[in-house]
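Q: structure of the sequence below:
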Amino acid sequence: REAESFKEQGNAYYAKKDYNEAYNYYTKAIDTCPNNASYYGNRAATLMMLGRFREALGDAQQSVRLDDSFVRGHLREGKCHLPLGNAMAASRCFQRVLELDHKNTQAQQELKNASTVLEYEKIAEVDFEKRDFRKVVFCMDRALEFAPACHRFKILKAECLALLGRYPEAQSVA
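A: Next up, the predicted model:
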């Protein structure tokens, strides 16, 4: 009962876009009742809004450990993996959502986004071997649109910019 009250307060702050306060109340709800999947799911959503994808991933994973049929938990887990550049893991999460809810349009779109990132990764790998660094930069720019928190993509882009002699740009990426 107390945990539910904390969750409701968290929801109110989330609705006002006060994500730090929402985070605090969802944490209180979790501390009071640590076996509720939706509390972890709510805190994961809040952390995502704060751009804290690694922490959000942990909460999303905990939510689906507690309830494997929690659709929003699987969706949030995928939506944490993708910005971090884990497109294959994201795909698995979105596929799980579609197993649970085959009409989930958000999961369908996110699965396409994850496939796009995987495709850009493959192309970049081939082009890097061919030493076509300009094309690798292009691919990493496209991949970073979906995976803005991916250090691996940023490092590869910076490395290729440096190999192209574009040092100031390389430095600003890294």
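Q: could you use CA atoms for every contact and neighbour count after this?
A: Will do.
Q: so where's the longest helix in this structure?
A: helix 105-129 (DSSP state H).
Q: ok, residues contacting it?
A: 75, 79, 82, 85, 87-88, 90-91, 94-95, 97-98, 133, 135-136, 139-140, 142-143, 146-147 (CA atoms under 8 Å, 6 or more residues apart in numbering).
Q: kindly recompute the last result at 7 Å.
A: Residues from elsewhere that reach helix 105-129, judged by CA atoms under 7 Å, 6 or more residues apart in numbering: 75, 82, 87, 90-91, 94, 97-98, 133, 135-136, 139, 143.
Q: please provide the structure for the following sequence as well, for comparison with the first:
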Amino acid sequence: MACVSEYGSEKKMAEGGNDAELLKEKANKYFKEKDYENAIKYYTEALEVNPSNAIYYSNRSLAYLRTECYGYALADATKALEIDKNYIKGYYRRATSNMALGKFKAALKDYETVVRVRPNDKDARMKYQECNKIVKQKAFERAIASDETKKSVVDSLDIENMTIEDDYVGPKLEDGKVTLTFMKEMMEWFKDQKKLHRKCAYQILVQVKDVLSKLPSLVEIQLKETEKITICGDTHGQYYDLLNIFKLNGLPSESNPYLFNGDFVDRGSFSLEVILTLFGFKLLYPNNFHLLRGNHETDNMNQMYGFEGEVKAKFTAQMFQLFSEVFQWLPLAQCINSKVLIMHGGLFSEDGVTLDDLRKIDRNRQPPDSGFVALSLCLSHRTVGRSVSEE
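A: Below is the predicted model of the structure:
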């Protein structure tokens, strides 16, 4: 009987393993089609059948990386290594996750492991060198930084004496102010892929920084039952998609408010056009046009995903530094009618977080490795709304 029982158990395990492999292959198919949500679904089902397979965790980690769910990607890569400490792809996935989360020292350690085992892997070596450069740069910045010596880019600007050349025929601020006419002209100018004059761009940035710096980390608004607000997720430099939103839903106005929930830049080729348009409407309708910070309004992401390079190519490194300062003043969350909470990164992994905790966040910084600022920005990229209370 014991032999029969053992045979039956082994047969069941083999059948389960086959089922898990079929689910993995199905997930791989969705992954190749870039349907990452379904890929994650079937990798998860495969893990439910066979929870001790490092490859399944590693594959799901990569799918999470593609959807920018870096916290989940990190957890899966770590689990893969717990199952098999020699699984080199696990180190690569974990390094990539930590890199995206700004945990550069942890990432560097894993990249070192990958390079040591695979010395001829050009991609791994490139990632290692990039990460090593960032670690050294951060160490240098910490060594020379102090609150007393840190100055804003604004202090070094002389906007009033910037000259707008005679041959520039594009939109200009009216007496230094953003108007609806200016916004319409600027959107058409951008639509034709023309560059705004640097003086106008600097004027918008300096003014919006002043507006954002006066806002709380948690913005709270009240809407009447007859009022509506349009909430938009990641625009990611897709300027023509932004124009289409306004075409379908109407331009922002006092009676047509909007909330854009982070990730305005990176990936797309027109991040500057998107963010300057959004900032312009924030200046035009400060109480009816709302912006929240996403994980792509951070230096690490802008360096890796293109916005820094775009600003430097179209304008200057100095302007990117000013964008970095402005991004740090973007609010982190918004609460509507004390019932609906909106933030870019999703809800916290720790219990007991209250609205008052969000109000107290000192947000004028790059996101740390942990804490509310990191959690609200980096764990996910989905637009999230949830009913809330003060408790």
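Q: circling back: now, among the contacts of helix 105-129 of structure 1, which is nearest to Leu163 of structure 1?
A: Phe133 (7.3 Å; CA to CA).
Q: so how far is Val64 of structure 1 from the closest one?
A: Noted for Phe133 of structure 1: a distance of 40 Å to Val64 of structure 1, by CA to CA, to the nearest Å.
Q: please compute how far the longest helix of structure 1 lies from its chain's middle.
A: The chain centroid and the centroid of helix 105-129 of structure 1 are separated by 14 Å under CA atoms, centre = their mean, to the nearest Å.
Q: cool, stretch 132-143 of structure 1 as well?
A: Distance, centroid of stretch 132-143 of structure 1 to centroid of chain: 21 Å (CA atoms, centre = their mean).
Q: what do you get for stretch 51-65 of structure 1?
A: Centroid separation between stretch 51-65 of structure 1 and its chain, computed with CA atoms, centre = their mean, is 9 Å.
Q: what about the strands in structure 2?
A: 218-221, 230-232, 258-261, 289-292, 333-336, 340-343, 384-387 (DSSP state E).
Q: residues near Glu77 of structure 1, how many?
A: 29 (other CA atoms under 10 Å).
Q: for Ala15 of structure 1, that is, sorry about that
A: Neighbour count for Ala15 of structure 1, taken as other CA under 10 Å: 11.
Q: what's the match for it in structure 2?
A: Here Ala15 of structure 1 is matched to Lys32 in structure 2, going by TM-score structural alignment.
Q: what of Val64 of structure 1?
A: So Val64 of structure 1 corresponds to Leu81, using TM-score structural alignment.
Q: how about its match: what's its closest non-neighbour residue?
A: Leaving aside its sequence neighbours, Leu81 of structure 2 sits nearest to Gly90 (CA to CA, 6 or more residues apart in numbering; 5.8 Å).
Q: can you check Lys28 of structure 1 too?
A: Here the nearest residue to Lys28 of structure 1 in space, its sequence neighbours aside, is Phe6; by CA to CA, 6+ apart that works out to 6.3 Å.
Q: so which residues of structure 1 form helices?
A: 2-15, 19-32, 37-49, 53-66, 71-81, 87-100, 105-129, 133-146, 151-163, 167-173.
Q: ranking those by burial, who's on top?
A: Of all these, helix 71-81 has the most neighbours on average by mean count of other CA atoms under 10 Å, namely a mean of 27.
Q: ok, and what's touching that helix?
A: By CA under 7 Å, 6+ apart, helix 71-81 of structure 1 touches 41, 53, 56-57, 60-61, 63-64, 87, 89-91, 93-94, 96-97, 100, 107.
Q: hey, where'd the helices end up in the stretch 201-350 of structure 2?
A: Applying DSSP state H, counting those that start in this stretch to the stretch 201-350 of structure 2 gives helices spanning 239-249, 271-284, 299-305, 307-314, 317-328.
Q: out of those helices, which one sits most buried?
A: With neighbours taken as mean count of other CA under 10 Å, those reach their highest mean count in helix 271-284, at a mean of 23.
Q: and the residue nearest the centre of structure 1?
A: When CA atoms, centre = their mean is applied to structure 1, the residue found nearest the centroid is Cys80 (2.0 Å).
Q: could you measure from the alignment partner in structure 2 of Leu82 of structure 1 over to Gly90 of structure 2?
A: With TM-score structural alignment defining the correspondence, Leu82 of structure 1 maps onto Met99 in structure 2. Met99 of structure 2 is 14 Å from Gly90 of structure 2, where distance means CA to CA.
Q: repeat that for Ser376 of structure 2.
A: On the measure of CA to CA, Ser376 of structure 2 and Gly90 of structure 2 end up 26 Å apart.
Q: and for Glu68 of structure 2?
A: 17 Å.
Q: equivalent analysis for Ala73 of structure 2, please.
A: For Ala73 of structure 2, the distance to Gly90 of structure 2 equals 10 Å [CA to CA].
Q: what does Ser58 of structure 2 give?
A: Distance, Ser58 of structure 2 to Gly90 of structure 2, by CA to CA: 6 Å.
Q: please apply the same query to Thr78 of structure 2.
A: Distance of Thr78 of structure 2 to Gly90 of structure 2, given as CA to CA: 7 Å.
Q: for Val219 of structure 2, list the residues it contacts.
A: Contacts for Val219 of structure 2 (CA under 7 Å, 6+ apart) come out as 331, 333-335.
Q: I'd say Ile231 of structure 2 and Phe289 touch.
A: No - if you go by CA atoms under 7 Å, Ile231 of structure 2 and Phe289 don't touch, sitting 10.2 Å apart.
Q: overlap in contacts, those two.
A: Common neighbours of Ile231 of structure 2 and Phe289, using CA under 7 Å, 6+ apart, are 258-259.
Q: looking at these two, which is more packed in?
A: Using other CA under 10 Å as the criterion, Ile231 of structure 2 and Phe289 rank with Phe289 on top: 23 against 15.
Q: spit out the contact partners of that one.
A: 257-259, 281-282.
Q: and the counterpart of Tyr26 of structure 1 in structure 2, how close does it get to Asp35 of structure 2?
A: Structural alignment (TM-score structural alignment) places Tyr26 of structure 1 against Tyr43 in structure 2. Distance from Tyr43 of structure 2 to Asp35 of structure 2, counting by CA to CA: 12 Å.
Q: next: Phe260 of structure 2.
A: 25 Å.
Q: got it, and Asp241 of structure 2?
A: 21 Å.
Q: give me the mean deviation of stretch 21-30 of structure 1 from structure 2.
A: Here the mean offset of stretch 21-30 of structure 1 against structure 2 after fitting is 0.3 Å, by mean CA distance after the TM-score superposition for structure 1.
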